[in-house]
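[1] Pasting the sequence and the predicted model now:
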Amino acid sequence: MKRLCTAALAVLIAAPAIAEEVNVYSYRQPELIEPLMTAFTEETGVDVNLVYLNTGMIERLKAEGTRSPADLVFTVDISRLAAVVDADLTQPVSSEMLDKNVPDALHDPAGHWHALTTRARIVYASKERVSDGEVTTYEDLADEKWKGRICTRSGTHAYMVALTSAMIHHHGEAYAKEWLEGVKANLARKPQGNDRAQVKAIWAGECDISIGNTYYMGLMLKDEEQKEWADSVRIVFPTFEDGGTHVNVSGFAMTANAPNKEAAMKLVDFLASPRGQEIYAEDNNEYPIAPGTSPSELVASWGSFTPDDANLADLAALRPVALRLTEEVDYDG
């Protein structure tokens, strides 16, 4: 018996330790978050296995069920975060770091999703054809003075739906529908492409203003071809008439059956920490959320704004109504 115990102990001592790992399903493009994952692994020794998905995250998680290897889902836009939660694919989490560094308005009330950064939904305006002060509010985009001068992506895209949801929040369904009809009447072309494609259209003279997220300016400035597009516009921070500038988030949710929950919590705590927020700010051109952290020098150069105080969970709940109104006015038609 003594010899058996000694042999067993020798085997345990000789066996290599099982490395910690975290499995992430992400709608965020790899180049945007890999620097964060690399820094996390260097600091903690925990490996991150990143699976980039263009579409179908909810369907994949449902198909995998309790066998899913995913611990965390990363995505952008409150409606996408809420959709994963509404599909009953997540679990609530909390920690001292999250409670300390993520403002209350950027948490799911039940703890199923948490924001990690914010971005403003702004107007890109032609430096040549739009004067300072000509764009002031989101409501103003429906004014006839912009007829044939606006470019946007599809009205059913999550970013546009979130803005429409915010318009409903501030003014009600009837006003929001009228606003959508007004913006559609002012379009210079059929909605198409991503936010950068709209800036390219301004550069090409197809329209004078477009709606987009702030961080795309940073991405364009880093691209040799797209820098010329970026240099042709300036960023304007509109507000709602009774509010501030519309903001949205990037964030995460813990999957319902996360097999590596402890390691996954280490990752989200790192991302919410001052160090993680600093990397987010420098590499992603987004606004950090942790108290005491600042945007990058480039992002700060675009100007300051007052974020709208609409609760993001409330906007997520208005998503079905926003989609219905968008389809009723045939915005993309």
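    Here it is on my side, so go on.

[2] use CA for all of it now, contacts and neighbours both
    OK.

[3] Break down the stretch 151-300 of the chain into its helices, ranges please.
    Assigned by DSSP state H, counting those that start in this stretch, the helices in the stretch 151-300 of the chain fall at 158-171, 173-185, 195-203, 215-221, 227-231, 261-272, 274-284, 297-300.

[4] Need these in JSON lines (columns: distance to P320 and mean neighbour count).
    Shown next, in JSON lines, are these (distance: least, C-alpha to C-alpha, whole Å; neighbours: other C-alpha atoms under 10 Å):
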{"stretch": "helix 158-171", "distance to P320": "9", "mean neighbour count": "22"}
{"stretch": "helix 173-185", "distance to P320": "12", "mean neighbour count": "19"}
{"stretch": "helix 195-203", "distance to P320": "23", "mean neighbour count": "23"}
{"stretch": "helix 215-221", "distance to P320": "26", "mean neighbour count": "19"}
{"stretch": "helix 227-231", "distance to P320": "33", "mean neighbour count": "19"}
{"stretch": "helix 261-272", "distance to P320": "29", "mean neighbour count": "21"}
{"stretch": "helix 274-284", "distance to P320": "29", "mean neighbour count": "21"}
{"stretch": "helix 297-300", "distance to P320": "32", "mean neighbour count": "14"}
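
[5] Would you reformat these as TSV and include distance to A313?
    Listed next are these as TSV, based on distance: least, C-alpha to C-alpha, whole Å:
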stretch	distance to A313
helix 158-171	11
helix 173-185	18
helix 195-203	24
helix 215-221	22
helix 227-231	32
helix 261-272	20
helix 274-284	22
helix 297-300	26
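
[6] how many other residues sit next to R3?
    Counted with other C-alpha atoms under 10 Å, residues neighbouring R3 total 8.

[7] Buried residues, the stretch of helix or strand E43 belongs to. List them.
    E43 belongs to helix 30-44 when assigned by DSSP states H and E. Using 16 or more other C-alpha atoms under 10 Å as the test for burial, helix 30-44 gives 33, 36-37, 39-40.

[8] take a look at this one as well, against the first:
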Amino acid sequence: MKKNLLWAFALLLAAAVLGACSSSSDKGKQTDEPAKEEAPAGDATDANKDEKTGGEVNIYTARHYDVDAILYEDFTEKTGIKVNVIEAKAPELIERLKREGKNTPADLFVTVDGGILHSAKEEDLLQAVESEVIEENVPAELRDPDNQWIGLSTRARVIVYSKDRVKPEELSTYEDLATDKWKDKLLVRSSDSLYNQSLLASLIAIDGEDKAKEWAQGIVNNLAREPEGGDRDQARAIVAGVGDVAIMNSYYVGRMSVSDEAEDVKVFDQIGVFFPNQETTGTHINISGAGLVKHSKNKENAVKLIEYLTSVEAQEEVSKENFEFPVNEEAKLPEVMAEWGTFTPQKVEFADYGKYNPKAVELMNEVGWK
């Protein structure tokens, strides 16, 4: 009996020793329990996401072009910076910026008129942009003197004419359009158009109020019909035989060349583009631009976006898709625009468009420009 008990005790002791050795040797080795999965890089927390993607930039914009969305997406892909966009008319956005004050989420204010950009500056809504890249990309005449807004593209207010009924050598200046030579042959959109208001404002800056009013009266006297529709409607009216010449923005002509509407392409084929005042004061241009909002929370990202939008790559995309003139002189023009040839622009401060806008509207009302 004693032998049996001793033998059993010996077996138990041996088992205990073997178990301890096995437990010790398994330390640090893979077990049958499934390993815990590690979170993919950047997905652990929202904070990590923001850090790795570069944050965001918020835009208040009065531009409504497809090419802008394409460029914003490309910028995000290249930098990881998310672009958030709020679209509205420029006056509405300016009022919103004033109302929001320091609490605004906006980083950039983008619009399509030099006078409005200057008004945003005068309202103390913008701040200076500091970037050697931007200064290299954009010539000084297409930037605010204090760099509170930066030009992104330009468009020219040109004379469009019927190739069948008008020879280019018959055309010369904006002033010539107000002479009896073009009686009942001129087409232009209404005085509500900011494009026409800025054109007249530029003439006030150049010639003074009296001559500008005389010009506006001549335009009204020569109209082939009362103003109606947009710029492209004036081109269509030329081809329909309503009038022979029209005042239009250049980029509308280019867009008609690639329109999904076959009739618009036919219209494009029958009209020509003429840059007026090449021997005198130059062709009127207006500008699209971006202002850095005074209370921007993402200033660094906003400046990076302007740097990208003024790069050769982005500038050529704007011209190709929307037929606007690039501000970066290294950017190449699409074939349609290159065929129009080069031109000399007016030497008028963009700020004058805003300064003389009230007087321009007043003169238009006085002469009956509807």
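    On my side now, so go ahead. Bear in mind the structure is a predicted one, so any value in this text is a computation, not a measurement.

[9] tm score of chain vs chain?
    Put the two chains on top of each other and the TM-score (TM-score structural alignment, normalised by the length of structure 1) is 0.90; 321 aligned residues with a C-alpha RMSD of 2.0 Å.

[10] nearest to A70 of structure 1, of the helices of the stretch 151-300 of structure 1?
    Each of the helices of the stretch 151-300 of structure 1 has some distance to A70 of structure 1 by C-alpha to C-alpha; the shortest is helix 261-272, at 9.9 Å.

[11] so where in structure 2 does the closest one end up aligned?
    Under TM-score structural alignment, helix 261-272 of structure 1 corresponds to residues 299-310 of structure 2.

[12] still on that earlier bit, what mean distance separates the helix holding E43 of structure 1 from the matching residues in structure 2?
    Helix 30-44 of structure 1, aligned to structure 2 and superposed, deviates on average by 1.6 Å (mean C-alpha distance after the TM-score superposition for structure 1).

[13] Which strands or helices does that helix pack on?
    strand 47-52, helix 261-272, helix 274-284 (3 or more C-alpha pairs under 8 Å, 6 or more residues apart in numbering; DSSP states H and E).

[14] now stretch 326-333 of structure 2, how far from the centre of its chain.
    In this view, stretch 326-333 of structure 2 has its centroid 15 Å away from the chain centroid, taken as C-alpha atoms, centre = their mean, to the nearest Å.

[15] Over to stretch 262-278 of structure 1?
    On C-alpha atoms, centre = their mean, the centre of stretch 262-278 of structure 1 falls 17 Å from that of its chain.

[16] Residues contacting that stretch, please?
    Contacting residues not belonging to stretch 262-278 of structure 1 are listed as 20-23, 36, 40, 46, 71-72, 95, 97-98, 101-102, 116-117, 288-290, 293-294 [C-alpha atoms under 8 Å, 6 or more residues apart in numbering].

[17] Please pick the buried ones from these.
    With neighbours counted using 16+ other C-alpha under 10 Å, the contacts of stretch 262-278 of structure 1 contain these buried positions: 21-23, 36, 40, 46, 71-72, 97-98, 101-102, 116-117, 288-290, 293-294.

[18] List the buried residues of stretch 309-328 of structure 1.
    When neighbours are counted by 16+ other C-alpha under 10 Å, the buried residues of stretch 309-328 of structure 1 are found to be 310, 312-313, 315-316, 318-319, 322-323, 325-326.

[19] possible to save those residues as CSV with secondary structure?
    Conversion of the buried residues of stretch 309-328 of structure 1 to CSV gives the following (DSSP: H, G, I helix; E, B strand; the rest coil):
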residue, secondary structure
A310, coil
L312, helix
A313, helix
L315, helix
A316, helix
L318, coil
R319, helix
A322, helix
L323, helix
L325, helix
T326, helix
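
[20] can you redo these as CSV with distance to V247 of structure 1?
    CSV is the format used below for those (distance: C-alpha to C-alpha, whole Å):
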residue, distance to V247 of structure 1
A310, 9
L312, 9
A313, 13
L315, 11
A316, 13
L318, 15
R319, 15
A322, 17
L323, 19
L325, 21
T326, 20
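
[21] which one of those sits closest to L81 of structure 1?
    Proximity of the buried residues of stretch 309-328 of structure 1 to L81 of structure 1 (C-alpha to C-alpha) peaks at A316, which lies at 8.7 Å.

[22] if I line the two up, what does the closest one land on in structure 2?
    Counting by TM-score structural alignment, A316 of structure 1 lines up with G354 in structure 2.
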